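Colleague: Can you look at this prediction? I've put the sequence above it.
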Amino acid sequence: MTGDLVVLANPEAGRGRHKDLFPALLDRLAEAERPVRLLDARTREEAQAACHAAVAGGAGALVAVGGDGTVHLALQAVAGTDVPFGAVPAGTGNDFAVETGVPSEPLAAAAAIADAVKAGRTRPVDLARLTGADGGQMWYGAVLAAGFDAVVNERANRMRWPRGPRRYDLAILIEVVRLKPRRYVLRLDGEEQRIDAVLLAVGNCASYGGGIRIVPSADPTDGVLDVVLGNVNRTTLIKLKGKTYEGTHVDHPQVHTYRARTVEIEGEGITTYVDGERAYPLPVTITAVPGAVRLLT
């Protein structure tokens, strides 16, 4: 493994709770005995461009220090390439890192990455490739939401008040009151079904949102995607919310699970979210890509 160890970092991830650890994290990464280069990026657009430029310029590896949003940006550059990738979980939600076996403690994760770089050790991990109606593509590592959670995210992002987590809580309340099933056309490896649902998620990994195991059977090394959908009423949805952290919501008779290599979703009025980031409006196609990223661990 040659070239610099390039780092994309978001010190403010997780509301800055690991900000003081940042110098120590860089020191741990330097134990890889490779030059460590911190990317200078103040916006998402700059971060995206810097990651792509680093990979195109011969980076030895790319490391994301932050939460799922930071990981998501970095994955767009390394997916489908031979450039190894490392994730240091330092955000509010660290689902991709946790679900792929990265140590949950940031310093331990950085030390594991440094050791893997020195040893030239990587392992293949699957990603999902998302294609929009206009042909645009992006990659995601954890979960795509196309049901109630996507609608909540979209409402929360439109709201200007209140600030902080309460805005998301208010968005949930509004959408619970307005809850109604939506009609989807779902194709699983080409097999079509028309369904009404309020829950719809497609997972490469099991969890999103900081440990919500919405697609508990998903495994990022098995080469397929897992789909969870459910058509439940308002009362049942509220009851199932607490069960999603254990993944036991899928035991409910109105919640169904499927597996496929390619998932196509059509529907009206839904903008999808992947790894917590706003993605494409429906219709979309999601494809499992085995071994799309080489993980340092």
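Modeller: Noted; the coordinates are in hand.
Colleague: only C-alpha atoms for contact and neighbour calcs from this point on.
Modeller: Fine.
Colleague: would you list every one of the strands in the stretch 51-200 of the chain?
Modeller: Along the stretch 51-200 of the chain, counting by DSSP state E, counting those that start in this stretch, strands occupy 61-66, 85-89, 123-132, 137-140, 143-145, 182-188, 191-197, 199-203.
Colleague: so the first one versus strand 85-89, what angle?
Modeller: Calculated by axes from the mean of the first three to the mean of the last three C-alpha atoms, to 10 degrees, strand 61-66 forms an angle of 20 degrees with strand 85-89.
Colleague: can you list contacts of strand 61-66?
Modeller: 3-11, 13-14, 51, 55, 70-71, 74, 78, 83-91, 94 (C-alpha atoms under 8 Å, 6 or more residues apart in numbering).
Colleague: are any of those residues buried, and which?
Modeller: The neighbour count (16 or more other C-alpha atoms under 10 Å) marks 4-11, 13-14, 51, 55, 70-71, 74, 78, 83-91, 94 as buried among these.
Colleague: Okay, and which of these map to helices?
Modeller: C51, V55, T70, V71, A74, V78 (DSSP state H).
Colleague: The last one is in contact with F85, isn't it?
Modeller: Think V78. Yes: with contact defined as C-alpha atoms under 8 Å, V78 counts as touching F85 (7.0 Å).
Colleague: anything in contact with each of the two?
Modeller: L62, V293.
Colleague: Going along the chain, name the helices of the stretch 101-250 of the chain.
Modeller: In the stretch 101-250 of the chain, the helices defined using DSSP state H, counting those that start in this stretch lie at 106-119, 148-158, 165-177, 234-241.
Colleague: Now do the longest strand anywhere in the chain: everything it contacts.
Modeller: With residue count as the measure and DSSP state E as the assignment, the chain has strand 284-295 as its longest strand. If you take C-alpha under 8 Å, 6+ apart as the criterion, strand 284-295 is touched by 75, 78-86, 122-133, 204, 221-225, 261-266.
Colleague: go again using 7 Å as the cut-off
Modeller: 78-80, 84-86, 122-133, 223-225, 261-266 (C-alpha atoms under 7 Å, 6 or more residues apart in numbering).
Colleague: and the angle from that strand to strand 61-66?
Modeller: Using the same axes, to 10 degrees: strand 284-295 against strand 61-66 is 110 degrees.
Colleague: before we move on, the earlier item: buried deepest among the helices of the stretch 101-250 of the chain, which one?
Modeller: Comparing the helices of the stretch 101-250 of the chain by mean neighbour count (mean count of other C-alpha atoms under 10 Å), helix 106-119 comes out on top with a mean of 22.
Colleague: adding another structure so you can compare the two:
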Amino acid sequence: MTAADHPSVDPEGPVAVLVNPTAGRGRHRGLLTPVISRLAGAGRQVRLLEAQSADQAETVCRTAVAGGVAALVAVGGDGTVHRALQAVAGTSIPFGPVPAGTGNDFAGDTGFPTDPLAAAEVIAEALRAGRTRPVDLARLTGPTGPPRWYGAVLAAGFDAIVNERANRMRWPRGGRRYDLAIMVELARLRPRRYKLRLDGVPYELDAVLVAVGNCPSYGGGMRICPDADPTDGLLDVVVGGRLDRRTLIRVKPSIYQGTHLRHPLVSSHRVRTVELAAEGITTYADGERALELPVTVTAVPGALRLLR
């Protein structure tokens, strides 16, 4: 669905709110009432969207948008935002993220306060003023199936492999599962052969890390694509070449400051379109399982209207 074929929207209509009750491992359970109160302060009816799974979250968001809501708000982390984006990308329906997850990179990188209630107030003020700001999104396509949209970063290397292993593990729970997945995959670390086309120019190389950023950060503040700007109509592609285990461990802390680009085995490219292929990798977009390689990623300027 695009802005051109979207049904007419009542600018004074209801605001749909998608809530992830498990976001931030449940730390923000008491936030919903004050968040709703602030949004209602914009003089709009607030309609809660209930979902028991990620797929259901996308479905209820699409249904709300097709039904003519005036805006969509996501209360949660990057995963919740990712599900909501599938409904509003390319439409005229404005969107607001209330950061209440473990990772809130998209909200932070697009200028929202880190405090959830402050972010809700920013969204409410934008609703009152009828103000929105355009930001870019990335459009992800593969050989089969519908396209996906993402707002922050696509992981397509070691980071994606770790996520895939962690999601297959049933023990331990919480963050320790991810830590264990890192240890296992570090022991198995090897460069993989990638084929890339950057704005049509082919490259073939060995790498352990490939990230495609619309925004700078992923994983709760890791500035993997530090120069990415979600308003420039471009994507930043960061490639970590033949990094061995010891070098990767040494480089990893610098990713939080974005200084890893200084390492001679790390390169960055700014393009409009990326074609990316490698064997045996499933990508993760905004921290959510996405498409298996090969994929094409395209920057879509102004694909989202933010309530900011």
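Modeller: Thanks, I have it. Here the structure is a predicted model, which is why all the values come from computation and not from measurement.
Colleague: What TM-score do the two superposed chains give?
Modeller: Taking TM-score structural alignment, normalised by the length of structure 1 as the basis, the two superposed chains have a TM-score of 0.99; 297 aligned residues with a C-alpha RMSD of 0.8 Å.
Colleague: that older thread, how about TSV for the helices of the stretch 101-250 of structure 1, with distance to E192 of structure 1 added?
Modeller: Converted to TSV, the helices of the stretch 101-250 of structure 1 look like this (distance: least, C-alpha to C-alpha, whole Å):
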stretch	distance to E192 of structure 1
helix 106-119	42
helix 148-158	22
helix 165-177	28
helix 234-241	26
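Colleague: how about those helices, which one is nearest A197 of structure 1?
Modeller: helix 148-158 (9.0 Å; C-alpha to C-alpha).
Colleague: Mind giving me the packing neighbours of that closest one?
Modeller: Applying 3 or more C-alpha pairs under 7 Å, 6 or more residues apart in numbering; DSSP states H and E, one finds that helix 148-158 of structure 1 contacts helix 165-177, strand 271-274.
Colleague: Distance to P103 of structure 1 for the ones you listed - can I get that in JSON lines?
Modeller: Formatted as JSON lines, those follow (distance: least, C-alpha to C-alpha, whole Å):
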{"stretch": "helix 165-177", "distance to P103 of structure 1": "27"}
{"stretch": "strand 271-274", "distance to P103 of structure 1": "23"}
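Colleague: out of the ones you listed, which comes closest to Q254 of structure 1?
Modeller: That would be helix 165-177 among these, by C-alpha to C-alpha, at 17.7 Å.
Colleague: Where does the closest one end up in structure 2?
Modeller: Per the alignment by TM-score structural alignment, helix 165-177 of structure 1 matches residues 175-187 in structure 2.
Colleague: and what of stretch 94-105 of structure 1?
Modeller: With TM-score structural alignment as the criterion, stretch 94-105 of structure 1 aligns to 104-115.
Colleague: Could you do stretch 262-273 of structure 1 as well?
Modeller: With TM-score structural alignment as the criterion, stretch 262-273 of structure 1 aligns to 273-284.
Colleague: Correct me if wrong: V7 of structure 1 contacts P35.
Modeller: No: using C-alpha atoms under 7 Å, V7 of structure 1 is not in contact with P35, being 10.6 Å away.
Colleague: how close does V210 of structure 2 sit to E275 of structure 2?
Modeller: 12 Å (C-alpha to C-alpha, to the nearest Å).
Colleague: Let me fix that, I meant to ask about V251 of structure 2.
Modeller: Between V251 of structure 2 and E275 of structure 2 the distance is 26 Å, computed by C-alpha to C-alpha.
Colleague: For structure 1, list the residue farthest from the centre, please.
Modeller: In structure 1, counting by C-alpha atoms, centre = their mean, E33 sits farthest out from the average C-alpha position, at 29.8 Å.
Colleague: So what does that one match up with in structure 2?
Modeller: By TM-score structural alignment, E33 of structure 1 lines up with G43.
Colleague: quick check, its match in a strand?
Modeller: No: under the criterion used here (DSSP: H, G, I helix; E, B strand; the rest coil), G43 of structure 2 is coil, not part of a strand.
Colleague: Now it: closest residue in space that isn't a chain neighbour?
Modeller: Leaving out its chain neighbours, the residue that sits closest to G43 of structure 2 by C-alpha to C-alpha, 6 or more residues apart in numbering is R128, at 7.4 Å.
Colleague: measure whatever residue of structure 1 lines up with the one you found to L5 of structure 1 for me?
Modeller: The equivalent of R128 of structure 2 in structure 1 is K118 (alignment by TM-score structural alignment). From K118 of structure 1 across to L5 of structure 1, the span is 11 Å (C-alpha to C-alpha).
Colleague: With A90 of structure 1 instead?
Modeller: Counting by C-alpha to C-alpha, the gap from A90 of structure 1 to L5 of structure 1 is 18 Å.
Colleague: Measure how buried R262 of structure 2 is and give me the count.
Modeller: 11 (other C-alpha atoms under 10 Å).
Colleague: Translate it into the numbering of structure 1.
Modeller: By TM-score structural alignment, R262 of structure 2 lines up with D251.
Colleague: Could you do V17 of structure 2 as well?
Modeller: Using TM-score structural alignment, V17 of structure 2 pairs with V7 in structure 1.
Colleague: Quick one: residues contacting its match.
Modeller: R37, L38, L39, L62, V63, A64.
Colleague: The fifth one matches what in structure 2?
Modeller: When you say that, I think you mean V63 of structure 1. Counting by TM-score structural alignment, V63 of structure 1 corresponds to V73 in structure 2.
Colleague: What about that match, how many residues nearby?
Modeller: 27.
Colleague: for R83 of structure 2, same thing?
Modeller: By other C-alpha under 10 Å, 26 other residues sit near R83 of structure 2.
Colleague: Surely it touches Q56?
Modeller: No: assessed by C-alpha under 7 Å, R83 of structure 2 is found out of contact with Q56, at 9.2 Å.
Colleague: List the contacts of the residue mapped onto L130 of structure 1 from structure 2.
Modeller: Matched to structure 2 by TM-score structural alignment, L130 of structure 1 sits across from L140. For L140 of structure 2, the contacting residues are P147, R148, W149, V295, T296, V297, T298, by C-alpha under 7 Å, 6+ apart.
Colleague: Tabulate the residues you listed (a markdown table), appending neighbour count and distance to A124 of structure 2.
Modeller: Below are these laid out as a markdown table (neighbours: other C-alpha atoms under 10 Å; distance: C-alpha to C-alpha, whole Å):
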| residue | neighbour count | distance to A124 of structure 2 |
| --- | --- | --- |
| P147 | 16 | 31 |
| R148 | 19 | 28 |
| W149 | 27 | 25 |
| V295 | 22 | 37 |
| T296 | 19 | 36 |
| V297 | 24 | 33 |
| T298 | 23 | 31 |
